[in-house]
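*Asks:* Return atomic coordinates for the entry below.
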Amino acid sequence: MLDTLASRLRPRLTRLYGTDVESVLERLVALAEKHLPDIKETRSQRWDQRDVFLITYGDQIQRDQEAPLATLHHFLRDRGLGDCLSTVHVLPFFPYSSDDGFSIIDFVQVDPALGTWDDLADLQQDADLMADLVLNHLSSKSEWFQAYLAGDATYERYFIEEDPAADVSSVRRPRSLPLLTRFETSRGTRYIWTTFSDDQIDLNYKEPDVLIAMMDVFLTYLSHGARIIRLDAVGYVWKELGTSCIHLPEAHELVKLMRDVLDVIAPHRILITETNVPHAENISYFGDGDEAHMVYQFSLPPLLLDALLTGDSAPLAAWAKTVCESAPGTTFFNFTASHDGIGVTPLAGLVSDERFGALVEAARSRGAHVSTKTDSDGGQSPYELNVTYYSALAEPGDEGSELHQRRFLASQTIMMSLRGIPAIYFHSLVGTPNDVDGAARTGRARSINRRKFQLEELDAILDDASSPQRKIFDGLKQLLEIRTQQAAFHPEAPQMVLESKDPALFGFRRTSMDGTSRIIVLANVSGAAVEADMKTLDMVGGWEASRDLISGRTTPEDRLVLEPYQVMWLTNV
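*Replies:* Next up, the predicted model:
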């Protein structure tokens, strides 16, 4: 096994570091050998239709005298979510200094404020764990960076020093913040590369010691049972002045290197890349089937929001036709909301400028903060809508109405029907409105979508059978219970978008991997009833009377009427 690993890693390292890589290779193989006894495979296959992810903070739910990770575990178990959620993505659960966890002080210790590795092991008795490997940067308060500031030679090349007069205009910026940050060190003033903030210090992967250190972190997560590793902001990890410093060939080579490690020592573990960029750039991290197993569908959240706010699914349908397939053994990570806002950069080339602007203003009218980035010409443009997906789909002044609930549930139903694995953010699971007070308290726009609950408070909301949040929770739970039983919703099951003359109607067909079952997904994205001609929509013909899995009703052979924001899962099996 280790010989196989060495033979696969050698050409990767050569492309990264040149010809003298044997010492680096030996150290990597030794790391793998050290961790191998603790890396246990718990599944005999990578995924199936039962896979559904929950995205949450480790301290999302809190109770006195209990570690928040334990409280989260108890909540999921007590609310009966074990049968419809396969995996919990616990957002960075390490000690941190800013960015709600993404400015990590210590990569391998669980934040004592959340719990311990034992609490995460307990959680894994009921669900798989997805963990973040924050590759690009670490906290300015970390031991590594503090040692660099103090002049420790070990860390002298861990970070990227740059001349403040250097021309960095070609570097693509994800945020409207300075690229270089001034620090006083034992060797004098230094300007350090900080892509995301002055507290998030970029790591220098041109130094092999950095790769070794971060691969040790990677293998540590695998040793603690993490089945899915999320590579945060991986597109930015390699820098070359004079380039955009994003998606460079070396960044892809690092992903391939980590994929090689998984393929050899943990073949049923999953690598997922997080690159909030236009669609073509995003899916480049599939490589030739040799990079990420999954990529985020970053274009889906804004396209779906646009369709449901306008009643016009044309851009969504056009995009969906382009993402029906990926290489065997790969699939998409479908979501509508996460700890960040709704990224709008991935809309590039998918909607007109006018429609883009209308979406931004529609979100703003629903309480969204609009975050901007600095463009290459020095101008500012929106890159993120900071709003809960629940509030984004309300009509101003009508939040929580029955029609709003239907519209929101439609968004989640469409998302979980598409080819890939569905992921539900905690605040979508419980229909959380904008946390306006939270954003005002922290002064950070993203806090609007990061409310934390006391367990007693959340229980009171969900125990109220009349509350919109209870209806959203019950609706999603019912949908997931149905979905996980359908072979046609396997993550790699083929998908074909159906043609419709009515822009309010979005439809596609899913077919099981063995071809024995199929589901027609029909969604009305408008606030008015629409009629669907099944003979026209079913492009292969032969459609007959069917059953809607969601309502349980039998449908006619030829024409269906879909109520406002109704979604059907039609099967004749």
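
*Asks:* For the rest of this, base every contact and every neighbour count on C-alpha atoms.
*Replies:* Fine.

*Asks:* What are the neighbouring residues in contact with residue 300?
*Replies:* 316, 334-336, 415 (C-alpha atoms under 8 Å, 6 or more residues apart in numbering).

*Asks:* If we only consider these, which is nearest to residue 440?
*Replies:* Lowest distance from residue 440 to the contacts of residue 300 (C-alpha to C-alpha) belongs to residue 336, with 24.1 Å.

*Asks:* what's residue 144 in contact with, if anything?
*Replies:* residue 155.

*Asks:* C-terminal to whichever helix or strand it is part of, what's the next element?
*Replies:* Secondary structure assignment for residue 144, by DSSP states H and E: helix 143-149. As assigned by DSSP H and E, the chain's next helix or strand after helix 143-149 is strand 180-185.

*Asks:* And that next one, what's buried?
*Replies:* For strand 180-185, the neighbour count (16 or more other C-alpha atoms under 10 Å) marks 180-181 as buried.

*Asks:* for stretch 318-335, same thing?
*Replies:* Buried, per 16+ other C-alpha under 10 Å, within stretch 318-335: 319-320, 323-326, 330-335.

*Asks:* how far does it stretch from start to finish?
*Replies:* End-to-end distance of stretch 318-335 (C-alpha to C-alpha, to the nearest Å): 18 Å.

*Asks:* Could you also give me the structure for this next sequence, so I can compare it with the first?
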Amino acid sequence: MKNNVQLITYADRLSGAGIPELHELLATELTGLFCGVHILPFFYPIDGSDAGFDPIDHTRVDERIGSWQDIKALGSDCEIMADLIVNHASAESKEFKDVLAKGKTSPYWDLFLTKDKVFPEGASEDLLALIPRPKTTGCFTPYQLATGETVDFWTTFTDTQIDLDVKTELGRGYLKKVIDTFAANNISYIRLDAAGFAIKKAGTSCFMIDETFDFINELSDMANKAGMKSLVEIHSYYKTQIEIAKRVNLVYDFALPPLVLHYLTTRDVQPLVNWLKISPRNCITVLDTHDGIGIEDVAGKDDLPGLLSPQQIEALVAAIHKNSAGGSEKASGAAASNVDIYQVNCSYYDALAKDDLNYLIARAIQFFSPGVPQVYYGGLLAQENDLALLARTNVGRDINRSYLNKNEVTKAIDKPVVKALSALIKLRNQNEAFNGLFEICGEQQKLCLKWIHGRHSARLVVDMTLQQASLFLGDGEQQQQLELAELLAGS
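*Replies:* Below you'll find the predicted structure:
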């Protein structure tokens, strides 16, 4: 993976159309910004119960936005990341419909996970209490078969996302078919979506247990043998993330977004410094994605302390709600139809009260942190919370999943904060220092992040006492100082 900034986007929600139009946008208005793009689910259909993360056919591009030929063409110009939806498939899939029609005589019966496969003797309340529930309801949904029998199917997320039984030959074959399809169509990286929930075992949390690590290793090996690398998508306790990073190609740094918000809203730099000293180096950094801002990534676990204390987390969530004028409160937890109650749904721009300089400082910290940066399309364009879309769908995460047409994108690109962010992206892409050694120091309200590679150097100094951030860039012959406030003013 090139150590340059990448884009995260839906093909239709940024381009207003589909994959060919996204390809054109990357080559025109967004030229020079991104070396790769994570295209969020483009499978059939893109508009299911979870915005494409509930595929009816995981090996088919939704014809409304393009074809595999369009994916191949885009992949010839930049690195593409695609989602392998590990944990579940749609209740509307032909396989699950066959199960409903034929029951245990269906050739697809072993593809899906039922409650009694994990709990053949039944599940007590104590056993069920061990299982984390990312949604407000339970983890099983009863479906009636044509035979009249009612079966509890495992549904970790929405009731129409039926969990796969990945321990069976049929389940493994399903995933291998998707991986082989990706490999044949210029996909460079596979994002293992919801992999932490895939292995269920009675008497455990059914999340990131020992067998899950082995399963993730198997999937990563399968991707590697097909010529691709894998990114594991898991929200979890920070020490778990560190352990996962030792065993896979790439992980997300999901702790970074809340820690940056904590620093910029309280001016307390220490939790961020503590984390960046130990964070995985084989990581993808983000501030925002198609999901919400993770809280469990900085929280404690059982009696173990987290990166932030419970009081600091409570204050952070309150600050986000205040900065977004209550918008995030309407979209988070039980307030809307959420598949993850452990996240705060809000655009990162709104989470910082739409303060252009603080937003630019946040992005600078991201770009100077260890890892390859990805920028979500809403974050690229400094989008505000989409309260209208939230009101129409009552889906919490839609607050940060706007549908934009070409005119709206062009207008957003012309905003000063977006121009300044684009300039910052180009600086990150062009400086060889980021391929070298990382240094960090900070105390009270000040932060310093530095990279050195041969004669090249890049240093970011942030002082939140003054709300000031400076870049110092050198190539051995010339030294350049750039104030982010001046970058913003000059855009």
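
*Asks:* Fetch the TM-score of the aligned pair.
*Replies:* Here the TM-score for the pair of chains, by TM-score structural alignment, normalised by the length of the second structure, is 0.87; 458 aligned residues with a C-alpha RMSD of 2.6 Å.

*Asks:* thinking again about what came up before, looking at the buried residues of stretch 318-335 of the first structure, which are in strands?
*Replies:* If you go by DSSP state E, these have 331-334 in strands.

*Asks:* can I get these in JSON lines with distance to residue 410 of the first structure?
*Replies:* Listed next are those as JSON lines, based on distance: C-alpha to C-alpha, whole Å:
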{"residue": "331", "distance to residue 410 of the first structure": "22"}
{"residue": "332", "distance to residue 410 of the first structure": "20"}
{"residue": "333", "distance to residue 410 of the first structure": "18"}
{"residue": "334", "distance to residue 410 of the first structure": "14"}
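
*Asks:* any idea which of those is closest to residue 196 of the first structure?
*Replies:* Using C-alpha to C-alpha, residue 333 comes nearest to residue 196 of the first structure of those, at 23.8 Å.

*Asks:* The closest one maps to what in the second structure?
*Replies:* Aligned counterpart of residue 333 of the first structure in the second structure: residue 284 (TM-score structural alignment).

*Asks:* okay, among the buried residues of stretch 318-335 of the first structure, which ones form the most distant pair?
*Replies:* Maximum distance among those (C-alpha to C-alpha): 18.7 Å, for 319 and 330.

*Asks:* Neighbours of the residue lying closest to residue 185 of the first structure once chain neighbours are set aside, how many?
*Replies:* Leaving out its chain neighbours, the residue that sits closest to residue 185 of the first structure by C-alpha to C-alpha, 6 or more residues apart in numbering is residue 149, at 4.5 Å. Look at residue 149 of the first structure: counted by other C-alpha atoms under 10 Å, it has 20 neighbours.

*Asks:* ok, back up a step: superposed on the second structure, what's the mean shift for the helix holding residue 144 of the first structure?
*Replies:* After superposition onto the second structure, the average distance of helix 143-149 of the first structure to its aligned residues comes to 1.0 Å, using mean C-alpha distance after the TM-score superposition for the first structure.

*Asks:* what stretch of the second structure does stretch 230-246 of the first structure fall on?
*Replies:* Against the second structure, stretch 230-246 of the first structure falls on residues 191-207 (TM-score structural alignment).

*Asks:* In that stretch, which residues are buried?
*Replies:* 191-200, 202, 205-207.

*Asks:* Could you measure from the counterpart of residue 116 of the first structure in the second structure over to residue 60 of the second structure?
*Replies:* When the second structure is aligned by TM-score structural alignment, residue 116 of the first structure is paired with residue 67. Noted for residue 67 of the second structure: a distance of 8 Å to residue 60 of the second structure, by C-alpha to C-alpha.

*Asks:* Now do the same contact list for the most centrally placed residue in the second structure.
*Replies:* Centroid-nearest residue in the second structure: residue 289, 4.7 Å away (criterion: C-alpha atoms, centre = their mean). Residues in contact with residue 289 of the second structure (C-alpha under 8 Å, 6+ apart) are 8, 375-376.

*Asks:* try it again with 6 Å
*Replies:* Neighbour list for residue 289 of the second structure: residue 376 [criterion: C-alpha atoms under 6 Å, 6 or more residues apart in numbering].

*Asks:* And what about it, helix, strand or coil?
*Replies:* Counting by DSSP: H, G, I helix; E, B strand; the rest coil, the backbone at residue 289 of the second structure sits in coil.

*Asks:* And residue 458 of the second structure, by the same measure?
*Replies:* Secondary structure, three-state DSSP: residue 458 of the second structure is strand.

*Asks:* What's the match for it in the first structure?
*Replies:* In the first structure, the residue paired with residue 458 of the second structure is residue 519, using TM-score structural alignment.

*Asks:* all strands for the stretch 351-491 of the second structure, in order.
*Replies:* According to DSSP state E, counting those that start in this stretch, the stretch 351-491 of the second structure carries its strands in the segments 372-376, 437-443, 446-453, 456-463, 468-474, 479-483.

*Asks:* got it, and the stretch 201-350 of the second structure?
*Replies:* So, for the stretch 201-350 of the second structure - with DSSP E, counting those that start in this stretch - the strands run 229-232, 250-253, 283-285, 293-294, 343-344.
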